[in-house]
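Peer 1: Sequence and predicted structure, then a few things I'm wondering about:
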Amino acid sequence: MMSLQNDGVTVVAEDSTPIAGDPAALRRRLREQGMLLFRGLLPEARPAELRARFAAVLRRHDWLADATPDSATDGDGGGLRPAANRRDGSPRWWRMYEDLQSVELMHELAHAPQLVRLMTAILGKPLLNHTRRQVSLMHPGFWIPPHQEHTYVQGTPDVLTAWVPFTAFPADGGTLRVLRERAVPGVRPLTVHDSGGVEAVVEPGEGDWWRAPDLGPGDVVVMHALATRAVDENVSPFLRGAVEYRYQSSREPVCLASLRPHHYPRVPGWEVLAAGWNDRRWLRVPLRVRQVDFLLPERQESWHELLPRPVSRLVDVEPGRT
């Protein structure tokens, strides 16, 4: 099980719903906390419908136990009971994930008016809605170690991620955490474990962990790309899930990978994934976006040395650190 002990404390994240219409207050809280939590920002029916669409894909690929209910309100609080011995990375997993990426509603939901208004309030116009959208599936026993999205997204440091659960995330189902810091330390060094896992280095006493407990369909957590985030181990017997949408100003640089499908080219391009959709406007991007190269080191431990020092207009970056 992942440990987040760093001599700090863990505090429950503050609900930012009351200030959702105040751009200055949103930017101020984001600068102070690195994250924003919104209860019921989206109509619950939309992520619940997405859960049903995803469940159909998972069931078609034999990824769910037969007893998994069809309704998000049936007994398990919106969790999905996975079939035994189903894990990421297998050939069967890639075929299943391709079909998840083909679900049009997942891409449509990234354009929900509530999300677009919120991101525009923080980032300003014109807005770039990344078309690389991620489905995070949390199996029982799975956790996500501390990391910064900027390392893997790059482009402008001022990318915001909307973490949108389509199942419940109760206390035992994997709690999302974000490190609260007075200033982010730039790009953190990475540690590669013998198991192959990678995590960002967080020194003792660097900050406190904000905790976003008991999330469910309709709730949204917004996080800055330089914020350090993690998800606790899912000790429930259910599969938990969220989609991750990313936004930035279209005046700032973006990597081409952020405009392609998640896990491309292991997952096919849009001409395959979007075949049969009712509308492809979910994939549109503003004209004349400035694309930059994605920087990949020879060794992951040296990634922080390869990436340029980030300059942000949304969060404070510590002086004198890479």
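Peer 2: Thanks, I have the structure now.
Peer 1: When you work out contacts or count neighbours from here on, use the C-alpha atoms and nothing else.
Peer 2: Noted.
Peer 1: ok, longest strand in this protein?
Peer 2: If you go by DSSP state E, the chain has its longest strand at strand 240-249.
Peer 1: Report all helices and strands that it contacts.
Peer 2: In terms of contacts (3 or more CA pairs under 8 Å, 6 or more residues apart in numbering; DSSP states H and E), strand 240-249 is packed against helix 113-123, strand 127-129, strand 134-138, strand 160-165.
Peer 1: could I get the ones you listed as CSV with distance to residue 32?
Peer 2: Output for these, formatted as CSV (distance: least, CA to CA, whole Å):
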stretch, distance to residue 32
helix 113-123, 14
strand 127-129, 23
strand 134-138, 26
strand 160-165, 15
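Peer 1: closest to residue 10 out of the ones you listed?
Peer 2: Proximity of the helices and strands packed on strand 240-249 to residue 10 was assessed by CA to CA; the nearest stretch is strand 160-165, lying at 19.7 Å.
Peer 1: by how many degrees do the closest one and helix 113-123 diverge?
Peer 2: Here strand 160-165 runs at 150 degrees with respect to helix 113-123, directions being taken by axes from the mean of the first three to the mean of the last three CA atoms, to 10 degrees.
Peer 1: Give the buried residues for the helix or strand just after strand 160-165.
Peer 2: Elements were assigned by DSSP states H and E; along the chain past strand 160-165, the next helix or strand is strand 176-180. Buried positions in strand 176-180, judged by neighbour count with 16 or more other CA atoms under 10 Å: 176, 177, 178, 179, 180.
Peer 1: still on that earlier bit, I'd like the helices and strands packed on strand 240-249 laid out as JSON lines, including mean neighbour count and distance to residue 291.
Peer 2: Conversion of these to JSON lines gives the following (neighbours: other CA atoms under 10 Å; distance: least, CA to CA, whole Å):
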{"stretch": "helix 113-123", "mean neighbour count": "18", "distance to residue 291": "18"}
{"stretch": "strand 127-129", "mean neighbour count": "23", "distance to residue 291": "12"}
{"stretch": "strand 134-138", "mean neighbour count": "18", "distance to residue 291": "20"}
{"stretch": "strand 160-165", "mean neighbour count": "24", "distance to residue 291": "18"}
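Peer 1: Ok, which of those comes nearest residue 35?
Peer 2: Among the helices and strands packed on strand 240-249, strand 160-165 comes nearest to residue 35, with 9.2 Å by CA to CA.
Peer 1: What is the closest one packed up against?
Peer 2: strand 220-224, strand 240-249.
Peer 1: In addition, the following structure is provided for comparison:
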Amino acid sequence: MSDRNTRTSRRAVLASAGAAIAATAGCLGSTDDEPPEAYTTPAAAEFDGVVDSQWLEGNLDDVHLLDARDEEAFLDARIPGAYHFPDSEMLDSYAEETPDGFEVSPEVIAWTLSEAGIETDDDVVVYGAESNLWETYAIYTLNALGHEGQVSLLDGGYTVWDAGGGETTTGSPEAQEATYEPELDTGVVATREFVAENVGEDDASTPILDMRSPEEYWGVDERGDLDRFGHVTGATNLNFVQSIDGEAGRLRTPEELETLWIDDAGLSPDETAVAYCQTAIRASVGWFVLEQLGWEDVRNYEGSWADWGTLSEDDGYYFTTGEDSGTVVDTFA
């Protein structure tokens, strides 16, 4: 991956160009109607990895687009230039924990990106219906593949773009000819062994963040055919939905995110942090937010509870269960 300064400078160049265009173009081509509330967003103004509809309008020709919605919605209407990034490929063919350790198979994802005309140094914007978990998991996945260009979230997603009168098109785009050559960056991934090295019988030596509901965290809501239910010992519960403004369909403001993650959860950007959920999808929201807040080392436990719940304390994979156990941060619950 390129370093943070390289990504910031690239974003600054595109941002200045987008601001100039947007100043003369109006709101997504319409000067008569008021834009939707999330047309411009506080998170996009503050974070390097977040853009809004206004920015995208001015930079549409300078970035590649990945649509993380379901296929039916994608075919019905999409932003021009967008290609579909199926959740099945992100979830089923990227990585897994095996008895022999952590194994990665990026070939299918690399092929999909090649068909979208994307190469490793291209700037990419990912969008969904609003701002939610599959989008951040797509961004995390590209980072794990070692993508060198800036990968950003469209805050508010397709919903805001469409509501603001943004141009749309239908059907599948033609396949492109490109070569995507991933160089894995496992620095954004927490394997089961990495988690085990930082978790003891009574506590964790590094922040472990459980992004599921409190009921799953306590082991009351039992999901999947697993041997045990509860949470990684020492983990703090931070339900992923708290980072999203559900009414506006976008990320919470930077100030609200700092309150949630730094003030109330007591986390510090100079610490290594690990996020997990059931299958690493919801946890990607925490991974993404912490990266935007300035964490240099934040990791997503790819196996998450679907893996940890199959393991044994006899082998050092400690867990805690029981209602009201552990610590729940519920600032925006």
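Peer 2: That came in fine, so what should we check first? Here the structure is a predicted model, which means the values were calculated and not measured.
Peer 1: And the TM-score, once the two are fitted together?
Peer 2: The TM-score (TM-score structural alignment, normalised by the length of structure 1) is 0.26; 151 aligned residues with a CA RMSD of 7.1 Å.
Peer 1: Between the helices and strands packed on strand 160-165 of structure 1, which one is closest to residue 92 of structure 1.
Peer 2: Nearest to residue 92 of structure 1 among these is strand 240-249 (18.5 Å), distances taken as CA to CA.
Peer 1: moving C-terminal of the closest one, what's the next helix or strand?
Peer 2: Once the chain leaves strand 240-249 of structure 1, the next helix or strand it forms, by DSSP H and E, is strand 254-255.
Peer 1: Which neighbouring elements make contact with that following strand?
Peer 2: For strand 254-255 of structure 1, where contacts count as 3+ CA pairs under 8 Å, 6+ apart, the packed elements are strand 291-292.
Peer 1: Which SSE is immediately downstream of the strand it packs on?
Peer 2: Counting by DSSP H and E, the element that comes right after strand 291-292 of structure 1 along the chain is helix 303-306.
Peer 1: Could you pull out the buried residues of that following helix?
Peer 2: Of the residues in helix 303-306 of structure 1, those scored as buried under the neighbour-count criterion (16+ other CA under 10 Å) are 303, 304.
Peer 1: just the strands in the stretch 1-150 of structure 2 please.
Peer 2: Using DSSP state E, counting those that start in this stretch, the strands assigned to the stretch 1-150 of structure 2 run over residues 50-51, 64-67, 82-84, 95-98, 101-104, 124-127.
Peer 1: sorry, back to before: and the buried residues of strand 176-180 of structure 1, which two are the farthest apart?
Peer 2: Largest separation among those by CA to CA: 176 and 180, giving 12.9 Å.
Peer 1: And for residue 209 of structure 1, the neighbour number?
Peer 2: For residue 209 of structure 1, the tally of surrounding residues (other CA atoms under 10 Å) stands at 25.
Peer 1: Tell me how many other residues crowd residue 72 of structure 2.
Peer 2: Here the number of neighbours of residue 72 of structure 2 (other CA under 10 Å) works out to 9.
Peer 1: any idea how far residue 211 of structure 1 is from residue 230 of structure 1?
Peer 2: Residue 211 of structure 1 sits 10 Å away from residue 230 of structure 1, taking CA to CA, to the nearest Å as the criterion.
Peer 1: Now the common contact residues for these two.
Peer 2: With contacts taken as CA atoms under 8 Å, 6 or more residues apart in numbering, the residues that reach both residue 211 of structure 1 and residue 230 are 176, 177, 178.
Peer 1: my read: the first one touches residue 229, true?
Peer 2: Put plainly, it is residue 176 of structure 1. Yes: proximity of residue 176 of structure 1 to residue 229 meets the contact threshold set by CA atoms under 8 Å, at 7.5 Å.
Peer 1: of all the helices and strands packed on strand 160-165 of structure 1, which lies closest to residue 98 of structure 1?
Peer 2: Taking CA to CA, strand 240-249 is the member of those nearest to residue 98 of structure 1, at 14.4 Å.
Peer 1: The closest one vs strand 220-224, what angle?
Peer 2: Inter-element angle recorded for strand 240-249 of structure 1 and strand 220-224: 50 degrees (by the same axes, to 10 degrees).
Peer 1: what angle separates strand 240-249 of structure 1 from strand 134-138?
Peer 2: Taking the same axes, to 10 degrees, one finds that strand 240-249 of structure 1 is oriented at 150 degrees with respect to strand 134-138.
Peer 1: mind putting the strands of the stretch 1-150 of structure 2 in JSON lines, distance to residue 157 of structure 2 included?
Peer 2: Below are the strands of the stretch 1-150 of structure 2 laid out as JSON lines (distance: least, CA to CA, whole Å):
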{"stretch": "strand 50-51", "distance to residue 157 of structure 2": "10"}
{"stretch": "strand 64-67", "distance to residue 157 of structure 2": "9"}
{"stretch": "strand 82-84", "distance to residue 157 of structure 2": "12"}
{"stretch": "strand 95-98", "distance to residue 157 of structure 2": "26"}
{"stretch": "strand 101-104", "distance to residue 157 of structure 2": "29"}
{"stretch": "strand 124-127", "distance to residue 157 of structure 2": "5"}
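Peer 1: Let me know which of those is the nearest to residue 151 of structure 2.
Peer 2: Nearest of those (CA to CA): strand 124-127, 4.7 Å.
Peer 1: packing partners for that closest one?
Peer 2: strand 64-67, helix 133-144, strand 151-154.
Peer 1: mind redoing it with 7 Å?
Peer 2: Identification of packing neighbours for strand 124-127 of structure 2 by 3 or more CA pairs under 7 Å, 6 or more residues apart in numbering; DSSP states H and E yields strand 64-67, strand 151-154.
Peer 1: So which elements touch the first one?
Peer 2: Here strand 64-67 of structure 2 touches strand 82-84, strand 124-127, going by 3+ CA pairs under 7 Å, 6+ apart.
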